Every structure is written in structure tokens, then in C-alpha cells.
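Undergrad: Fold the following for me, if possible:
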Amino acid sequence: MACRENNSFLDTSGSNKHGSTNEVMSSNSIEKESSSAVINANSSLKTSSKTPTEIEYGTEEMRITTAGDYFITDTFNGTIKVKAENVSLFLDNANISVSNTKVISSDYDLVISLIGTSTLSNVSEIVTKTTNVISGLGNITIQGSGTLNINATKSGINCAGAFYGLGGTLNIAAGTHYGISADRIILKTITIIVTSGGKDAIHAESDNSVQNYDATRGYVIIEQGASISVSGIYGDGIQADTFVLISGGTLNIETLPTWVKATSNKGCYQLINGVYTKVAQDEARNISNYWQLDVSSKGIKVGEIDYETIDANGNTVSHVVSSDEYLITIDDGSITINTTDDAIHANSGDIIINGGTFNLATSDDAIIADNHLKIHGGNINISKSYEGLEGQTVEITGGINKIVSTDDGINAANSNLTKAQQKSLCNVTISGGQTYVSAGGDGVDSNGSISISGGELYVDGTTYYMDSALDSDGGIVITGGTIIATGSSGMVETPTSSSTQYIIMITLSSVTSGPVSVFYNDTVLASFDAAEIFGVGQSYQSIIISLPSFINGNTYTVISGSVTTAVQITSIITKVGSSGWPGWPGGW
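TA: Reported below is the predicted structural model:
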């Protein structure tokens, strides 16, 4: 190890002078409908040209007890312990390794600047104790333009305060625990590549003192310039106790499942030819034939405050905090997620998507908010899911949304509510955007109501008689928008008389396939080709069409595959053909 002149290795990519950070939080400034960031990870530029501090160290330990800038180069087989405030470490092509202990530990805030390529490792042939590679009791800031390789037996980086990723590249091979774990995590212009870990890749968790929702603790913020790649993780890609805010950056997340034999009929998967496929709860009758996930392995997850207390008998009691304030907000960025578990999930909270590009593939739900899911913009491509979009309420006001699901494409439900409560509180509302659904179950399903007032909705539904393109328990109201929905004829639901935009409902004499086009005279008013959108289209026997241009008394031509149907509109709802499974709701 050697010390060099400070100005020879001056890094001006945005360091924190003396290891301090300006962290500003207003608990009232996290607006669920706003993209405003409330936390600033600003740092002052280090321009000091002081001589670096020199210390003596043994063969197995370097102990830093004085404030200063420490340049670490070459190879060192030992541990570095920071016992002073205002310490900055400069890793300059350093290789530091140790067995069964931490490589770098700090009792205070610590800034690490990266120069060249350095490696920190506590992996050895004989492991008697798993430990974190970098550990801190305060904040940890990583910055610079270099690369740091971390090989850990436990977590790569763990700190009790905030982790600030302001520059450089981190390659983390974690052991039994996390890639990065901290109370708060703020990622700006940094590249993070996590290739292994027994738990979450990015993990923000508050300590045991937090027993209620606290917006100043347990969050993850990802800004433009950040790049995160996750693979080989047996946990969640990104997990936060309170909220996740993504305003930019690139995320590529792939998690691995851990399977156990099913012990209940909830969340069951069937193993067929080496592929695990989720099955509906009411279909998993003989649970001995099914499997369940042992641990959460979601792409992005929020809402997991938990703590422990000691009861009067001295027993440890675990508590889990439920809060409708848990929040995932995504304003921009490129997000690719491939998981068996849910891709994006807010426990008992909300998800708000204002923008960004999404490519999601999952064997479970793609985007699920236990409370409210709101999509105001973005480009969402769900190529594989059990259910595509789900929440107690699902609101779509914008964006381009393409959904492929084996069950419902869009679902408004909350299993924690009674059937009567769901009928009153659950709803799907569509007022804007373009939404395309290819569903193996219902196209759009609500345990309450469905309201469409604008935007475009195209549904490629199944011919299975128990499913329909549009299905609700509280009624369907159409007052605007462009709607073409195809599906089975057995469970077709008629929109309510509260609808104000003219609707055509066609039941064909037999099943057909192919694009649907609507003409007035020789003018095409609207069309939907499921094969063009999804690569393949399903067969159908019923068609629901509603267009803003429909006029009472006019006759329109609907071409569905090779079938041509002329329909004269005579009322708000005009039906051609007969449909309905005898005795089932929704038939007409």
C-alpha cells in the first residue's frame, strides 16, 4: 500500500467534502400525484490539495483515527477500520482481501472515491463467519469514475445511515445477504451490477425504532444517470420499507425463485415439464400437487416496515406495519424485469406511473398495488404475466399499455375486503391512453365497477365460456373513448343504462378469428388486429364496440375476420345476435 500526492489523484466527479452530505427531507412533500423529489443527495466538490494523511498499520489491520484523505493503492491483506470523523478513502487500483471479517468498517460517515479498478473481498476457502465487505454506522458515499469489485460472504455494502451512489461502477457478488443494504439509498450517476445474493439486491430498511410509516426512513431514490443490473438474486431486486421513487436511469432486474411444497391453496404453482405455472386459488384443490415461493423474489417491492418487541413474559413478538402511504412512483427511466414473483408490487399502498419504458415478464402479476394503481403515462409492455395490472382501484389516464396475461389482463380487487366492500370500493377507470389486452381470463375485470370515459381500449379475450372481455360486479359505464373488445359469448356483460356513448354488441353464430374493423360507408372508423399487436390473436364469438363517432340511426359495417355484419344503431346499446350462458349473470 502506498500514499500519493493528493492532487495527483484529484477526482472531480462530485465528492463530499469531509464525508458530509446534505440530506433534506420534508415529510409533507412526498405528493402521490407529483414527480417532485424530496431528497437531495448534493455534495460539495473536493478541491483540496492538502498532503494526504500518513498512518502506520500492521500486517492485518489499518486503523484510521484522524480526519483526512487516505489514498489506498496496491495490495493489502487485512482490514481497514475508520475510527474518526471526516475521513475520505481514495481507492486507487487497490486490492484488499481478508477472511471472516469486514474489509472496510467505519464508525462514522465515510466517503469512498474510486480511481481505476479496485477489488475488495472477504471470500476465502474456509469461511467460519459471513460478514459484509463494507460496513458503516453512519452514511456511506461512493463516487468517482473508477470501478470497484466486491466479493462478499454476506452483504456487499451495509450501513445504518444513507447510502449515496454518486459515481463509478460497483460489481457486487454478495453472499448470504444483500448487494447493498442501508436505511436510505439514493442512486444518481452510478452503475451497480449485482450478480449474486441470498437476499435482495438493493435493500432499504429502517431499524427497530421505526414502528409506523416514516417518509424519512427506509426509501430508495433512483435518478437519471443511474444504471442497475441485477441477476442471481434469491430475493427482491429492489426493496424499500416506505417508498421507491424512480425519476430516470436504467434498470435490468432478474430474480431467482426458491420453491417449497405448497401448504395452502394461495399462490400455488403447477410444475409441468420443468415450468412453474401459477394457478387460480380455487383450482388448487389438492395442494400436495403444487408448489409455492419460499421467499419474496419480486422485481421492485415497497411496504415492509416490521419491528420486534418483548412481551411481559420476555418473548419476542414480531410486528408488520400496514400502511396505505407506501408508495412506488416512477416518472421516467428504462425498466426491464424478468421474475417468477410479481414484477412491481406495493404492499397495502399505491403505485403511480407517470412515464418511463417498461418491459415486464413474470409468472405472477406484472404491476400490482394493494391499494391504488394509477397510470398517467409511459410505455408499458407486459409480455408475460398471470395478471397484468391489478389494484383495489386501477386508473388509466395515459400511456401506451400492452398486456399479455394467462388470467385477467386488468383486475380491480382486494382480497382483504368483503365481497360487498369490493363491489363498493373496487373500480377500473379509463379516461386516456392506449391499452391493449390479450387475456387468458377476463380482459378487464372489476369486483366493483368499470368506467370508460376516454382513451382507447382493445381487448383480445378468450373463448372460454366463464370469461369475458369486460366483466364487473358493479356495472360497466361507457361515456367516451374507443373500445373494441372480443371474447366469449357465454359470459358477455351488457353495460348499464347509465352509459351515454352508443355501444354495439355483436354475437356471432360461430367462433371466428382475425382483425375487427368498423366502417361507416367506405370510411374506416376503427380497427383492431390482435395478431399485429401481440403476434398471435385469439378466436372469439362476441364483439363489443363503442366509438365517439357513433350516431343514432346510422348503419355501420363490422368486419370480423371473414364475417361481415351490418348494424343500425337504434339505442344506446344495440345488440345483434343472442348470447348469455343460461342462469349466469351478464347474459343477454
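
Undergrad: Please make it C-alpha for all contacts and neighbour counts, starting now.
TA: OK.

Undergrad: in the helix or strand hosting Ile559, what's buried?
TA: For Ile559, the host element (DSSP states H and E) is strand 555-560. Buried residues in strand 555-560, defined by neighbour count with 16 or more other Cα atoms under 10 Å: Thr555, Tyr556, Thr557, Val558, Ile559, Ser560.

Undergrad: Would you agree Asn132 is in contact with Cys159?
TA: No. Between Asn132 and Cys159 there is no contact under Cα atoms under 8 Å: 9.8 Å.

Undergrad: So for those two, which sits in the more crowded spot?
TA: Asn132 (32 against 26; other Cα atoms under 10 Å).

Undergrad: which residues does the more buried one contact?
TA: Residues near Asn132 by Cα atoms under 8 Å, 6 or more residues apart in numbering: Thr101, Lys102, Val103, Ala152, Thr153, Lys154, Ser155, Gly156, Ile157, Asn158.

Undergrad: Check Ile186 too.
TA: Ala41, Ala162, Phe163, Tyr164, Gly165, Val220, Ile221, Ile222, Glu223 are the contacts of Ile186 under Cα under 8 Å, 6+ apart.

Undergrad: how about a cut-off of 10 Å?
TA: Counting by Cα atoms under 10 Å, 6 or more residues apart in numbering, Ile186 touches 39-41, 141, 162-166, 204, 219-223, 226, 245.

Undergrad: Which of the three states applies to it?
TA: Following DSSP: H, G, I helix; E, B strand; the rest coil, Ile186 is assigned to strand.

Undergrad: to compare against the first, here's another:
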Amino acid sequence: MNRELVQQSKKKLIAGALAGTMIVSGFGISVLTAEAAEAADGSSKSSAVLLSEKDAQLAVLTQAAAGVKVYSDYTAGTYQQVTLKGDSITFEGTGATVSGSDLLIHAGGTYVLSGTLNDGAIIIDDTADEENVVLVLNNAKITSKDGAPIYVKNSGKNVIISLPEGTDSSVTDGASYTYEYIETSTDSESGETSSQPTAAIFSKDDLRINGSGKLTVNANYKDGIAGKDDVEIAEATLVINAADDGLVGKDSVAIASGSLTIKAGGDGIKSTNSQDTAKGYIAIADGTFDITSGNDGIQAESILLTLDGDYTIKTGDGAAAASKSAKENQNFQGGDRQQMQTPNGTEATRPADRTSSAAMNAAGPRPDNGSKTSKINEQTNANNGNNSTTTTSTGSTSTATEESESIKALKAGTKIAIQGGNFNIDSQDDSIHSNDGIAIADGTFQLASGDDAIHADGILNIYGGDIGITASYEGLEGAQINISGGDIDLVASDDGINVSGGNDSSGFGGFAAGNSGGMTEPATGATAKTSNTSAAAETSVSETTTTTADTNSSAVNSTLHISGGKINVDADGDGIDINGSGYMTGGTVAVNGPTNNGNGGLDYDGVFEVTGGTLVVTGSSGMAQAPSSGSTLNSVATAVTTQAAGTEVKLVSSDGTTVMTFTPEKEFSHVVISSSVIETGKTYKIMAGSTELASFTSDSVVTNLSGGDMAGGFNGGGMGGSPGQQPGNPSKGNMTAPENNGATTTGQ
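TA: Here you go, the predicted model:
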């Protein structure tokens, strides 16, 4: 649904409600007060956070993406015509020579290519000229059967491929390159030895592609378009079919606009420089992207930044492949990924220098077999692109001895920053993954993941956006998670939100532990007290807090901060699982938790303090926990007789007024409610239709009707869940608004 229409609909609900129960979240929790409804609506509006204002490095990348130079009409200046005539080339100008069916360019200038070349190449080897080389493709069809059709060996300045409006050009290579076209070189920074060219369009220098025309690249050998330095794109319509990677810029990829359709056996778009921390980034200002890849969809060695754009990405065989694997209780094998075909119709094979022994565990039992922190700490060779490798060095060469496939949609070695955009992702592995931090300011997301939907080894900050997760192993995972806005609706076969702990080296604002969007971690130490109608229990919980600066933070607390937004969790494992403490100061959270007693709707190891917002958790009772007594918002926790999915639950005050309703769509035997509608000293009933499930007087911050023997959960701490086991409950659902409220809700 259009985001603006969603917001207008929410405003109408609030404006028209002066009495009676009110919808305060998109997930079917309704309360009496219009003030609560107004607060809840405001908490999830589009984020006003500009990530580039938080960090100078992001500001530079923003300019790099938006500042790509667009096409300029070549007819306004001096140019030379190159006519391609099947097996020959006609050129009568200066700065280039014809050798057989090859055009050898050795001077800067504008060269306009038209016609068809059956088997030849455009080779730029300009060692001295400081003028740009501009190749204008004017309905040019260039094929080379044994080498790169466009090969930039050396250019004194930039190489620009321009696509005039209304033109339709193509570049096609063969499935193998002959020896005379192959060069071997050793990278001066990494010491790695490689052969080149590796792409149908290959450049050793900066490469820019602009103009609103269309270019189809059929790469039967390896990559579609590859540059050893920077690659920039503006306006162009590119269709890339590649046996290996689609678009590669070693130092960077910057895209201002355009339309890219990529089918790649390897990665869709990637930047690979791991030696220079200022390089290896991908910055996208806008554009339309349709990517089908055997490995990662978009992969940056350092930072991945998106300002806007429409993204449709499928990696491997999609989330369904991992789900099937999970059901069969098998490990997720990289070899099961989608088998791509080369543009000439033959089956693609992996290049000899990228052999793979697939071993990716995305769905099904985690390889750590119970250790929640192990996945977060998996940073072995974090900057090796697609594959985790073990290497042995001899001289200046490195030999890979073990590799495992990466089949993620959006992936970065350090940071992912999403200012906005529309994302429709179906990924066999994580949908959005960073080896460090992730910041989401806004955007619309429909994510189906075979593993984690959004995973940060470091800090995950969500300031806004409409985030819909239709399938995942775990929905949100990070060493620390901060949510200050947005509409989040997620489905997970294991934990919905998992704060797992780990190390972080966050390097810029918006990601570091000290910059949590205004959320301040509470002081250390808390004494948890809970009230019970028959008995009271008291537990002392102390917590150590580590303060880090906005840059160069070396440690991250395992904490969850929720200060705004609307969050709906449907999890077969723990609904919210924190290997530390949680702090809720605002927002609306609804958890449809597990039906099995080996997990809980809320699971934390330290404290979970609620001082604002609305929290409703339903699920099984075996591992249930409630907010800790450091909370200032009153809560009730109670076991109930097992209720069927779709049962409307009401919180009714002593005068008969219904102050809250909610409708879990999964079977449940335990309920937690934390809300300002529960007033101290007043008596309430929890009703299922006309049946009373429980009654209580709120005489303490946490009223526990279930006794103090449920996994220690109501005593502040509690036992952790079992993340290594995949629950087998097929029942899923969202909390939805009762029909008699006169309101309907849709998942965001």
C-alpha cells in the first residue's frame, strides 16, 4: 500500500474517534484513550533522520552517488564516426587505428560507433592523453568470440560510454577468452595475482556509463561490466546477463539513476577493494533494479548506501529453498543455489578461480547448536566478498583452501545505510546483512529470507520505514538493536527479534553504540520485584553498562531499545530474545509468540524495563517472562487456559468499560499486558468473549497472576531460550483488530 495513503488512513481513525475503543496500532491492539492513539500514530511516522547528517563519510558517498555526470549531446562538440560493418571497421579519423576487426584507440576524444561487428573488439590503450575517451554507442552491436568486446587497457583520463536517447546497443562475448587477450597482473595493494580481462566490458581505469539509451551486455565468459577503479552510472538502461558477476567496480560503484536488469550466476552488483577503507563502497541515489543472482544481490566490501530507488532482488532459489531445507532438517547447501544459464543458452559454470565447496547454514538448525552469540561473532575473513576462505600464502599469491557461498540480497563488510527506497527481496540467505552496523531511516520493505531478514553483527538502528518480513529464520538480529520509529511486521520460524551480543567497531554516527537516535541506556543495576495474588518474589539483577563514543566503539552491549514505532512479531521461537537487557520507552509492540513451551514470547537475561508505550505478548507459558520491576508502566502477566487462535481478548475495568482489546491469531496460554490503561489500585478482568480468564488488582508495577515458578521469568531475569532448535509449529498469524471495533488493519 502507498505509504502516504497508509498515513492518511491512520489520521482519519484518530480524528474520528472521540469515544469508545480506539486502534492505536496496526496490529489489532485497541485502547480507550484518544491520547494514546495519537501518540502511537506519531511514533511511527516517516523518519526525519538524514543519515548523511550523522556522518561525514556518508555525506561524501551521498555526493558521489548524486553527483555522477549525466549524458551530454555529442553533436554539440567534435566527434569522429566509426562504422561497424560485420567483419570489418571503417574509420577515417585520428586517434585510433583499425587492425583487422579491432579498433585500437590511443588518444582521447569522442568516437561514435554504429553498425554491427561480428567478431572484434574496441580496445583503448591511451598512455599519455589527458582527454576523456568517449564511446558513443549509436545502435551498435559488438561481439567478440574470444575476448572482451570493449577493453580499456589504459586511459590517461576517464572512459565514458554514452547511450543517446532512443538507441539500443549490445555487447556480447564468448564463453572463453584466447591466450592473446589474457593478461596476468599482481595487485600492488593486496599482492593477489589475477588474470584479465574478466568482463564483456572491462576497464582498468575509471568507467562511466550515461545516457538514457539501452545497452544489453551478454557476458558468457565471466562478468558483465567490470572496472578496476570506479564505476559510475547515470540514466542508462542496462540489461546484463552474466555467467558470473553482473556489475563490478573494484574501488567503488556509484549510481545516480537508471534502470538495471541483471541476471548473474555470481553477484549482481559488487565492489571489492578490501585494502583501502575509503574504497570498496556502493552508493546509489536512485534507479530501478531487478536483480536475479546466484550469490549476493548487491555486495559492498565496505559501505552500502541507498538513498532511494526500487529494488527487486532474488538470490539463489529464494527463501523457499531454505524453508524446504529446514523442514527436512538439513543444512542449507550453497550448491543448491540457482543454476544460471549463460546468455547463449548453455549452462553457466563457475570460473576456475572461484571454486566453491558450499556450506551455508541459513535455515534449519544453526551450526552453533545452541550458542546465541556464535553467529554474531562469525567474522572470519569478513571482507572476502562472497566467500569465507582459509588461505595459505606463498610469495605474493594466495590460494583458497575452503570457501562457502554467500547468497544474501544486500550485504556490506562494514555498514549498510538505507535512507529510503522500495525493496522487494526474496533471498536464500539473509535479506539485509552487515558485518558491522545497519541504519534504516525510511523505505518500504517486503522481505522473504531463508535466514535472517535483517542482520547486523554490530548495531541495528531503525528510525523509520514500513518493514514487512513475510518469512525468515530470525526477523531482526543484532548485537544491539535500537528502534525509534517505523512500522515493522515480521514472521519468523525461530526468534522474531534477537539481540545476541558480540563485538563491534562502528565507525560513524547512526551506527555506534553512543548514537542511538536519542535513546539513552538506563543506569546500571535494578532490583526486580513482582506482585502475586498469593506470594511475592524478589530478585536482584545487576547489569554492567559500557559507554562508547560515536566512533571507534570497541564493544556493544546486548541491549534492545524501543522508543517508538509499531512492531508486530509472529515467531515460532522466542518473540523477543535478548541476551542482555531491554528498555521500552515508547511505541507499540505486539507479540504472537510460540505455542511450544520451550520458548517464550519475551525472553531476556538481565532486565526488561517498560516506561512507555504499549506491550502485549501472547504465547506459551513454559518459558514466559514479564517486564521487570524497574518499569514504571504497570503490567499484568498471567497464565490462562489454552485459547484458540482468533480469540478476542478484552481488558475490562471494574465499571465494565473495555479499555483494551486484542486478537491473537495463534493459540496461546499466557498473556502479558503493559500499558498506561492499567492504573494503580484499580481492578480489571481479562476476558475471552464472555469467559473470565483472570481478574486482578493492580497494586504493583508488575502483577503476576501465574506464580513465581515459571522459569524464574516473573522475577526479573529468567532462563534463556534455545536458539539452536527450530520450532515445528505451523500456526502463524498477526494480531488483528476486532471487527466490532469498526476498524480494519493491514500488515505494513
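
Undergrad: ok so, going back, dump the buried residues of strand 555-560 of structure 1 to CSV, plus distance to Gly481 of structure 1.
TA: Compiled in CSV, those are given as follows (distance: Cα to Cα, whole Å):
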residue, distance to Gly481 of structure 1
Thr555, 20
Tyr556, 18
Thr557, 19
Val558, 18
Ile559, 20
Ser560, 20
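
Undergrad: Tell me the one of the residues you listed nearest Asn359 of structure 1?
TA: Among those, Ser560 lies closest to Asn359 of structure 1 (Cα to Cα), at 30.3 Å.

Undergrad: Look up the closest residue to the closest one, ignoring the ones flanking it.
TA: Closest residue to Ser560 of structure 1 apart from its sequence neighbours, by Cα to Cα, 6 or more residues apart in numbering: Val516 at 4.4 Å.

Undergrad: For Val404 of structure 1, see how far away the one you found is.
TA: 19 Å (Cα to Cα, to the nearest Å).

Undergrad: tell me the centre residue of structure 1?
TA: Nearest residue to the geometric centre of structure 1 (Cα atoms, centre = their mean): Ile344, 2.6 Å.

Undergrad: Residue in structure 2 paired with that residue?
TA: Aligned counterpart of Ile344 of structure 1 in structure 2: Ile432 (TM-score structural alignment).

Undergrad: State the distance from that match to Gly575 of structure 2.
TA: 20 Å.

Undergrad: before we move on, what about Gln330 of structure 2?
TA: 24 Å.

Undergrad: The corresponding residue of structure 2 for Phe90 of structure 1: what secondary structure?
TA: Here Phe90 of structure 1 is matched to Val136 in structure 2, going by TM-score structural alignment. Classification of Val136 of structure 2 using three-state DSSP returns strand.

Undergrad: which residues touch Val136 of structure 2?
TA: Per Cα under 10 Å, 6+ apart, neighbours of Val136 of structure 2: 73-74, 79-82, 110-114, 160-164, 209-211.

Undergrad: which residue ranges form the strands in the stretch 451-588 of structure 1?
TA: Along the stretch 451-588 of structure 1, the segments classed as strands by DSSP state E, counting those that start in this stretch run 470-472, 476-487, 503-512, 516-520, 523-528, 540-546, 555-560, 563-568, 573-576.

Undergrad: Redo those as JSON lines? Include distance to Asn28 of structure 1.
TA: Listed next are the strands of the stretch 451-588 of structure 1 as JSON lines, based on distance: least, Cα to Cα, whole Å:
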{"stretch": "strand 470-472", "distance to Asn28 of structure 1": "37"}
{"stretch": "strand 476-487", "distance to Asn28 of structure 1": "36"}
{"stretch": "strand 503-512", "distance to Asn28 of structure 1": "45"}
{"stretch": "strand 516-520", "distance to Asn28 of structure 1": "49"}
{"stretch": "strand 523-528", "distance to Asn28 of structure 1": "45"}
{"stretch": "strand 540-546", "distance to Asn28 of structure 1": "42"}
{"stretch": "strand 555-560", "distance to Asn28 of structure 1": "53"}
{"stretch": "strand 563-568", "distance to Asn28 of structure 1": "55"}
{"stretch": "strand 573-576", "distance to Asn28 of structure 1": "47"}
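
Undergrad: Give the aligned range of stretch 610-625 of structure 2 in structure 1.
TA: With TM-score structural alignment as the criterion, stretch 610-625 of structure 2 aligns to 478-493.
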